[in-house]
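Q: I would like to see how this sequence folds:
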Amino acid sequence: MTDSRHISVLGREAIEWLAPRAGGIFVDATFGAGGYSRAILEVPGTRVIGIDRDRTAIAGGFDLVDRSDGRLTLVEDRFSNLAEVCAAQGADRVDGVVMDIGVSSMQLDQAERGFSFRLGGPLDMRMGQSGPSAADVVAKASEADLANIIYIFGEERHSRRVARAIVAARKEAPVTTTQALADIVGKVVRSKPNEIHPATRTFQALRIFVNEELDELHEALSAAERVLKPGGRLVVVSFHSLEDRIVKNFLAERGKASGGSRHLPEVVQAASSFRILTKRPVIPGDAEVAANPRARSAKLRAAERTDAPAHGEGGLPAWPTLAGVMRGG
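A: Model (predicted):
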């Protein structure tokens, strides 16, 4: 069932840390091109629940479903809903969850999806089939909201300058294509030779914001905590610092008992719900980066579920929300 065309970034390492075994139920929470699912299904007797919000990815996996002898189920949904997806498949508890965070190579390479400024296309960027597009956000968001979005999610230090340029440009004509936005950003953000394209951070910010990727990640990690059996493994591959920071902080919090307070001795300390397996993130080797430059920023973190109760979801950071920006609040 191996398919060399669909080798996931850090795929070998991810499967080693996931450690699939016969009879186990595993969740490929970001199915994409099915690289992790293929590798898991190589272990006889495993069952995989694959989740993806992208209908194109789900349709692309039908052939693998047919060849899996009933061991692969694909579900079109957000990976933040993985607990509900598992329950609907009769799997309230699972043996492993693997996640590959962010946009996929397939999505980047499809001009009509509007993820990349290197390919001319509509300014869309939606991983799913519904909700506001990047063009909608660019047209509707206030200058202050645009600056915050680009600064927080793109870590762009020229965010105010970019937001000002976008607002000025949209007064002249709607900004509806990837090329139009890239040109606007390129006029106010300069880059030196061998540096990333001036529009890279702005495009990253809009993509993350439109798809609510960081909120999704927060919720997906908590959902994985709830569904994993004691001894079950969580493996997460991320591609930039914002995602990795969320994963690192989540595991650090879950990997130690709550501190409690010496002033409130009656407060019961929550036991560690995860045992961290990767003290430092696993990164790709030189050969993988040479073969796939998109792998260069990847980091893998893994942890094993203990038998302690889940800690609960906790609050999300106070950053701009899609609903709030689109209603002008």
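Q: Going by C-alpha atoms from here, please, whenever you check contacts or count neighbours.
A: OK.
Q: who are the neighbours in contact with the residue nearest in space to the middle of the chain?
A: By Cα atoms, centre = their mean, the chain has its centre lying nearest to I101, at 2.7 Å. Contacts here follow Cα atoms under 8 Å, 6 or more residues apart in numbering; on that basis I101 touches 30, 217, 236-239, 243.
Q: Helices - which of those land there?
A: Those of the contacts of I101 mapping onto helices are 217, 243, per DSSP state H.
Q: Pipe the contacts of I101 into a markdown table and attach neighbour count and distance to G24 per row.
A: Listed next are the contacts of I101 as a markdown table, based on neighbours: other Cα atoms under 10 Å; distance: Cα to Cα, whole Å:
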| residue | neighbour count | distance to G24 |
| --- | --- | --- |
| T30 | 27 | 18 |
| L217 | 19 | 24 |
| V236 | 23 | 19 |
| V237 | 26 | 21 |
| S238 | 22 | 25 |
| F239 | 19 | 28 |
| E243 | 19 | 28 |
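Q: Let's see this one next, to set against the first:
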Amino acid sequence: MASFNHITVLLNEAVAGLNVQPTGTYVDGTLGGGGHSSKILGQLTTGHLYSFDQDETAIEYNQEHLKDALAAGKLTLVDDNFRNLQAALQARGVTHVDGVLYDLGVSSPQFDDAQRGFSYKLDAPLDMRMNQEQELSAMTVVNEWPYERLVKILYRYGEERFAKQIARKIEQRRAHQPIRTTFELVDVIKEAIPAAARRHGGHPAKKSFQAIRIAVNDELGALEESLEQAFSLLNVGGRISVITFQSLEDRLVKTMFREKSSLDADIPQGLPVIPSGMTPDFKLINKKPILPSEQELANNHRAHSAKLRIIEKIK
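A: All right, here's what the predicted structure looks like:
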């Protein structure tokens, strides 16, 4: 069984944000190393937790790690992408929940296992699949997607200003031989970025690797679909806690939360008074994102870009 060396980010803050009721029904959309799940389970008496992960390694690890909760009937592990939240819960007889937690991005074990191909610091076959059963991998994206599509994902998902140069260099290199490993791709990216630009702003391949990973796993599409389902699954008083690690995810969550908690879209302009009954169905628990403490940042360098947003259903 794989080990899961993973320090859970914003553990106490994210679970506190759910305002866990001991008899409630909760969802951990991103099981990973089981940190958030363990914390939620510790607060349940007759309640139940459904923990999702599309990564078979995470499911296998937690079958042992959380075996007491499984044996007690307090936990159900769901081997599925959280974009299938509603269908997977309905298949288990669940139509409403009291809270959903998301800890987005790639877990430390996925990054640290060289063979998964997520890291530009470890040489491995180009893969980047969170669900290892799916067909689309980074190898396909890099070697088969056309120039225009590569430019689009590098700009959109990596916010990479040298997207065109990188896509063109990938196109030139793969015309001679396939780009098969992470280090081969890193070399191509370094060649494409001007030397002066490479001296600033961290590793030159960081943005491109993020972009390709998001494309391979359709991370933003999955998040948007899942959040829409979570909104409709919530009981009144139920909450959603979302931890993001990059600006695109945070922007999406911030926008969707703002839409749900404001009436701007629904109220005719020029009304002197908002009619009673016309209030949003949701309220923001924190207007500004909750950030890791100085102590957490010192203990876990992967917490640096984390942001937590929380919303509650109020009617």
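Q: Report the TM-score for the pair.
A: Overlay of the two chains. TM-score (TM-score structural alignment, normalised by the length of structure 2): 0.91; 300 aligned residues with a Cα RMSD of 1.9 Å.
Q: Mind jotting down where the helices sit in the stretch 151-300 of structure 1?
A: 159-172, 178-188, 200-210, 213-227, 241-254, 286-291 (DSSP state H, counting those that start in this stretch).
Q: what about N84 of structure 2, neighbour count?
A: The tally of other residues near N84 of structure 2 (other Cα atoms under 10 Å) stands at 14.
Q: repeat for I179 of structure 2
A: There are 21 residues near I179 of structure 2, going by other Cα under 10 Å.
Q: so it touches M139, yeah?
A: Yes - using Cα atoms under 8 Å, I179 of structure 2 is in contact with M139, at 7.4 Å.
Q: Highest mean neighbour count out of the helices of the stretch 151-300 of structure 1?
A: Among these, ranked by average contacts under mean count of other Cα atoms under 10 Å, first place goes to helix 200-210 (a mean of 23).
Q: So which bit of structure 2 is it matched to?
A: Taken onto structure 2 by TM-score structural alignment, helix 200-210 of structure 1 occupies residues 206-216 there.
Q: what does H304 of structure 2 align to in structure 1?
A: Under the alignment (TM-score structural alignment), H304 of structure 2 pairs with R296 of structure 1.
Q: Spit out the contact partners of that match.
A: Counting by Cα under 8 Å, 6+ apart, R296 of structure 1 makes contact with 284, 289.
Q: Could you measure from it over to L214 of structure 1?
A: Applying Cα to Cα, to the nearest Å, the value for R296 of structure 1 to L214 of structure 1 is 21 Å.
Q: How about D77 of structure 1: what's its closest non-neighbour residue?
A: Nearest residue to D77 of structure 1, sequence neighbours excluded (Cα to Cα, 6 or more residues apart in numbering): R53, at 4.5 Å.
Q: what about the one you found, how many residues close to it?
A: Neighbours around R53 of structure 1, by other Cα under 10 Å: 20.
Q: So what does it match up with in structure 2?
A: Taking TM-score structural alignment, R53 of structure 1 has Q54 as its aligned residue in structure 2.
Q: which ones are touching its match?
A: For Q54 of structure 2, the contact set (Cα under 8 Å, 6+ apart) comprises 79-82, 130-131.
Q: Looking at structure 1, which of the residues you listed hold up?
A: With both residues aligned by TM-score structural alignment, their matches' Cα atoms under 8 Å, the contacts of the contacts of Q54 of structure 2 that structure 1 also has are 79-82, 130-131.
Q: And those residues, which is closest to K152 of structure 2?
A: Ranked by distance to K152 of structure 2 (Cα to Cα), the kept ones among the contacts of Q54 of structure 2 are led by M130 at 21.7 Å.
Q: which residue in structure 1 lines up with that closest one?
A: Applying TM-score structural alignment, one finds that M130 of structure 2 aligns to M127 in structure 1.
Q: That match should be in a strand, yeah?
A: No - M127 of structure 1 is assigned coil when assessed by DSSP: H, G, I helix; E, B strand; the rest coil, not a strand.
Q: which residue packs closest to it, ignoring adjacent ones?
A: D54 (5.4 Å).
Q: how many neighbours does the one you found have?
A: By the other Cα under 10 Å criterion, the neighbourhood of D54 of structure 1 contains 20 residues.
Q: now P204 of structure 2
A: When neighbours are defined as other Cα under 10 Å, P204 of structure 2 has 21 of them.
Q: before we move on, what about I314 of structure 2?
A: Number of residues near I314 of structure 2 (other Cα under 10 Å) recorded here: 16.
Q: same check, this time on D28 of structure 2
A: Using other Cα under 10 Å, D28 of structure 2 has 24 neighbouring residues.
Q: Trace V94 of structure 1 over to structure 2, please.
A: Matched across to structure 2, V94 of structure 1 falls on V97, judged by TM-score structural alignment.
Q: isn't that match right up against V236?
A: No - using Cα under 8 Å, V97 of structure 2 is not in contact with V236, being 9.4 Å away.
Q: mind listing the helices for the stretch 1-150 of structure 2?
A: Shown for the stretch 1-150 of structure 2, the helices assigned by DSSP H, counting those that start in this stretch span residues 11-18, 35-41, 56-65, 67-71, 85-90, 108-112, 138-144, 147-158.
Q: Make JSON lines from these and add mean neighbour count to it.
A: What follows is the helices of the stretch 1-150 of structure 2, written out as JSON lines (neighbours: other Cα atoms under 10 Å):
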{"stretch": "helix 11-18", "mean neighbour count": "18"}
{"stretch": "helix 35-41", "mean neighbour count": "21"}
{"stretch": "helix 56-65", "mean neighbour count": "18"}
{"stretch": "helix 67-71", "mean neighbour count": "14"}
{"stretch": "helix 85-90", "mean neighbour count": "17"}
{"stretch": "helix 108-112", "mean neighbour count": "18"}
{"stretch": "helix 138-144", "mean neighbour count": "19"}
{"stretch": "helix 147-158", "mean neighbour count": "19"}
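Q: Indicate which one of those is closest to L291 of structure 2.
A: If you check each of the helices of the stretch 1-150 of structure 2 against L291 of structure 2 by Cα to Cα, helix 11-18 wins as the nearest, at 9.2 Å.
Q: mean offset of the closest one relative to structure 1 (after superposition)
A: Following the fit onto structure 1, the mean deviation recorded for helix 11-18 of structure 2 is 0.8 Å by mean Cα distance after the TM-score superposition for structure 1.
Q: where in structure 1 is the aligned partner of that helix, by residue range?
A: Mapped onto structure 1 using TM-score structural alignment, helix 11-18 of structure 2 spans residues 11-18.
Q: Need the residues that contact the matching stretch.
A: With contact meaning Cα under 8 Å, 6+ apart, stretch 11-18 of structure 1 is reached by 35-36, 39-40, 96-98, 233-237, 300, 302.
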